[in-house]
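S.K.: Got a predicted model here, sequence first, then my questions.
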Amino acid sequence: MEQLINYLLQFGQLNQKQIDLIETRASEKLLSKNEYFSEAWKIARQIAFVQEGVLMICYYNNKGEETVHHFICEDHFVVDLESFNHKILSMIYIRAVTDCRLITFTFEDWQELSTTIIDWNAIINKITIKTLLDKVHMVQPMVMLDGKTKYLNFLKNFPNLANRIPLIYLASYLGITPTSLSRIRRNIR
């Protein structure tokens, strides 16, 4: 829980009473490798803070192929925000790439934090903006790059993830085939 509180404190102030409330509303959840945190065509009912592990956000394209949109690792929140906030069916899957240890909040508990903690929404807005900007800075340059450059950028930006993610998921994220990724990896060693 300390990991979550330290993360939140980077974005705003919380007093001990507020911290205690957050701790009473949080639940710890273990997610096994390949287990879904949330599924498409269902409403996202929880938001989670990743204490340990890697999850992937993915969807199925019009050919029925799983496509990885991005990865979420330690010290980040994970949720289909639109589904969670508006109680609409999700279009994405969130699945564990590794065994994960999460701190979860139900929609009701999240709303209680929002209505009880004065600066809660401001803290969450700062986190959301930072996450969106990080995603834009990560995705924008990749659109026009070749496979080798995409992979080298991934290694530079996420050095601790490369050995934790199966090749097939990393290739999907990079928009190349697993065979191409194997060739690229072989040639840069």
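M.R.: Received, thanks. Numbers count the residues shown, from 1 in each chain.

S.K.: When you work out contacts or count neighbours from here on, use the C-alpha atoms and nothing else.
M.R.: Will do.

S.K.: How about the residue nearest the centre of the chain: what's its closest non-neighbour residue?
M.R.: By C-alpha atoms, centre = their mean, the chain has its centre lying nearest to residue 72, at 3.0 Å. In this structure, residue 72 finds its nearest non-sequential neighbour in residue 55, 5.1 Å apart by C-alpha to C-alpha, 6 or more residues apart in numbering.

S.K.: dropping in the other structure now:
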Amino acid sequence: MTNFDQLFHVLKSYCDIPNEELDRIKGLFYSCKLKKGELFVRSGNMTHTIGFILSGLLRYFYIDRNGAESTKAFAAENDFAVSYGSMLLNQPSAFSIEALEDTTLLYIHYSEWKKLLDSTSCWNVVARKVMEKIYVIKQIRESQLLLEDAQSRYLHFIDQYPGLYNRLKQHHIASYLGILPVSLSRIRKKIRES
């Protein structure tokens, strides 16, 4: 499967896209490789690209005034990577997106993406469905942080990211759950013993 076949497979899962439209976007997406630790988006900077992850693993995170990191989300193969609010509001991104592994992406400039949305209805369907998916994930995450205890959040994390568990460091998982790594160790031990 080529890089574009991988992207097309995901896009076509959202709606039926004519082949001429798929051919058209080949000239709009560019390839980029990030080494582990490199940033796709840097907090405080303007962002103008939407990425599609071909291989690798990304982490969205905030840094507070004291330098502490809070993990917002993870994205892996076949996910999109974007600071969409930054682009929509034309403001610097409030968070960073970091490669946790060597990562290969296809990316498109936001200006080209907007032209696609204005050109053919299929791209509006794709955009809407991607945004709906992101919204639902965000709503579930917020409710878990507000309403569930740490152990329940951990079990939901395992369900939501089954293939990522072994690819992530414990402190990244703990940060995502809003707890300290030592608390995560206790939770994991309790689950193993029960």
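M.R.: Received the coordinates, thanks. Quick caveat, the model's predicted, so the values are computed rather than measured.

S.K.: one step back: now check structure 2 for the residue matching the residue nearest to the centre of structure 1.
M.R.: Aligned counterpart of residue 72 of structure 1 in structure 2: residue 75 (TM-score structural alignment).

S.K.: Any figure for the gap between that match and residue 65 of structure 2?
M.R.: 25 Å (C-alpha to C-alpha, to the nearest Å).

S.K.: and the residue mapped onto residue 187 of structure 1 from structure 2, helix, strand or coil?
M.R.: Using TM-score structural alignment, the partner of residue 187 of structure 1 in structure 2 is residue 190. For residue 190 of structure 2, the secondary-structure state derived from DSSP: H, G, I helix; E, B strand; the rest coil is helix.

S.K.: residues of the longest helix along structure 1 that come out buried?
M.R.: The helix that spans the most residues within structure 1, counting by DSSP state H, is helix 120-139. Of all the residues in helix 120-139 of structure 1, those buried under the rule 16 or more other C-alpha atoms under 10 Å are 120, 123, 127.

S.K.: Can you name the residues that contact the first one?
M.R.: It refers to residue 120 of structure 1. Going by C-alpha atoms under 8 Å, 6 or more residues apart in numbering, residue 120 of structure 1 touches 113-114.

S.K.: now it: how far from residue 53 of structure 1?
M.R.: Distance, residue 120 of structure 1 to residue 53 of structure 1, by C-alpha to C-alpha: 26 Å.

S.K.: and if you look at the second one?
M.R.: Counting by C-alpha to C-alpha, the separation of residue 123 of structure 1 from residue 53 of structure 1 is 24 Å.

S.K.: Kindly report the same for the last one.
M.R.: Taking C-alpha to C-alpha as the criterion, residue 127 of structure 1 is separated from residue 53 of structure 1 by 20 Å.

S.K.: mind listing the helices in structure 1 by residue range?
M.R.: 2-9, 16-25, 81-86, 107-116, 120-139, 147-157, 167-174, 178-188.

S.K.: could I get the ones you listed as a markdown table with distance to residue 68 of structure 1?
M.R.: Shown next, in a markdown table, are the helices of structure 1 (distance: least, C-alpha to C-alpha, whole Å):
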| stretch | distance to residue 68 of structure 1 |
| --- | --- |
| helix 2-9 | 26 |
| helix 16-25 | 31 |
| helix 81-86 | 17 |
| helix 107-116 | 26 |
| helix 120-139 | 12 |
| helix 147-157 | 14 |
| helix 167-174 | 5 |
| helix 178-188 | 13 |
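
S.K.: Residue 40 of structure 1: which of these is closest?
M.R.: Closest approach to residue 40 of structure 1 among the helices of structure 1 (C-alpha to C-alpha): helix 81-86, 9.7 Å.

S.K.: Other residues contacting the closest one?
M.R.: 43-47, 88-90, 107.

S.K.: Format those residues as TSV; extra columns: neighbour count and distance to residue 140 of structure 1.
M.R.: Formatted as TSV, the contacts of helix 81-86 of structure 1 follow (neighbours: other C-alpha atoms under 10 Å; distance: C-alpha to C-alpha, whole Å):
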residue	neighbour count	distance to residue 140 of structure 1
43	19	29
44	27	27
45	18	30
46	21	29
47	21	26
88	14	28
89	16	27
90	19	24
107	16	32
